[in-house]
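> sequence and predicted structure, then a few things I'm wondering about:
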Amino acid sequence: MRGEWRKSSFSGGDQPSCVEVAFKADIRIRDSKNPSGGALCVPAPAWDPRLLISLLSAVDR
């Protein structure tokens, strides 16, 4: 599964935020509703799952 986009478990069916994550040499995060809109890249050593929670919180505001 390395490198494939996976939908976050925080992206429920009725949630306004739909986020996907791909684990490659770095961690990539994108909006699943706009997959060609770019991705946020985070170096793998700096990845912390709490980052995803923070991003979702910021999007929902």
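Thanks, I have it.

> C-alpha from now on. contacts and neighbour counts both.
Will do.

> how far away is residue 26 from residue 41?
As judged by Cα to Cα, to the nearest Å, residue 26 and residue 41 stand 6 Å apart.

> quick one, helices of this structure?
49-59 (DSSP state H).

> find the residue at the geometric middle of it.
residue 29 (3.3 Å; Cα atoms, centre = their mean).

> so who does that one touch?
For residue 29, the contacting residues are 19-22, 39-41, by Cα atoms under 8 Å, 6 or more residues apart in numbering.

> find the residue closest to it in space, skipping its chain neighbours.
residue 21 (4.6 Å; Cα to Cα, 6 or more residues apart in numbering).

> okay, pairing it with this:
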Amino acid sequence: MDLSDAKWRKASRSGDNGGHCVEVASVPNMMAIRDSKDPHGSMILVGREDFRRFTETLKNI
């Protein structure tokens, strides 16, 4: 999947201190996730519903 035009955004809980940051991008029927410190490295693609459940679970921790 070509993600060269994806609009990446940093997770809202990530700080500006250069620490561990995650970026996400909405792509057709999926969410892409990557490490902001390595934008050309590996990324994970997950279904939108799985991503929603994942983020809801994190909010409850």
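Happy to help now that I have it. From a predicted model like this one, the values you see are computed outputs, not experimental measurements.

> care to give me the TM-score?
The TM-score (TM-score structural alignment, normalised by the length of the first structure) is 0.66; 51 aligned residues with a Cα RMSD of 2.2 Å.

> surely residue 25 of the second structure meets residue 9?
Yes - contact criterion Cα atoms under 8 Å: residue 25 of the second structure and residue 9 qualify, at 6.4 Å.

> looking at these two, which is more packed in?
More neighbours surround residue 25 than the other of residue 25 of the second structure and residue 9, with 18 against 13 (other Cα atoms under 10 Å).

> tell me which residue of the first structure lines up with the more buried one.
In the first structure, the residue paired with residue 25 of the second structure is residue 22, using TM-score structural alignment.

> am I right that that match is in contact with residue 3?
Yes - here residue 22 of the first structure reaches residue 3: they are 5.2 Å apart, a contact under Cα under 8 Å.

> coming back round to it: and the match of residue 25 of the second structure, how far from residue 49 of the first structure?
Taken as Cα to Cα, the spacing of residue 22 of the first structure relative to residue 49 of the first structure amounts to 13 Å.

> ok, the spatially closest residue to residue 19 of the first structure that is not a sequence neighbour - contacts?
Leaving aside its sequence neighbours, residue 19 of the first structure sits nearest to residue 31 (Cα to Cα, 6+ apart; 4.9 Å). Neighbouring residues of residue 31 of the first structure by Cα under 8 Å, 6+ apart: 17-20, 37, 39.
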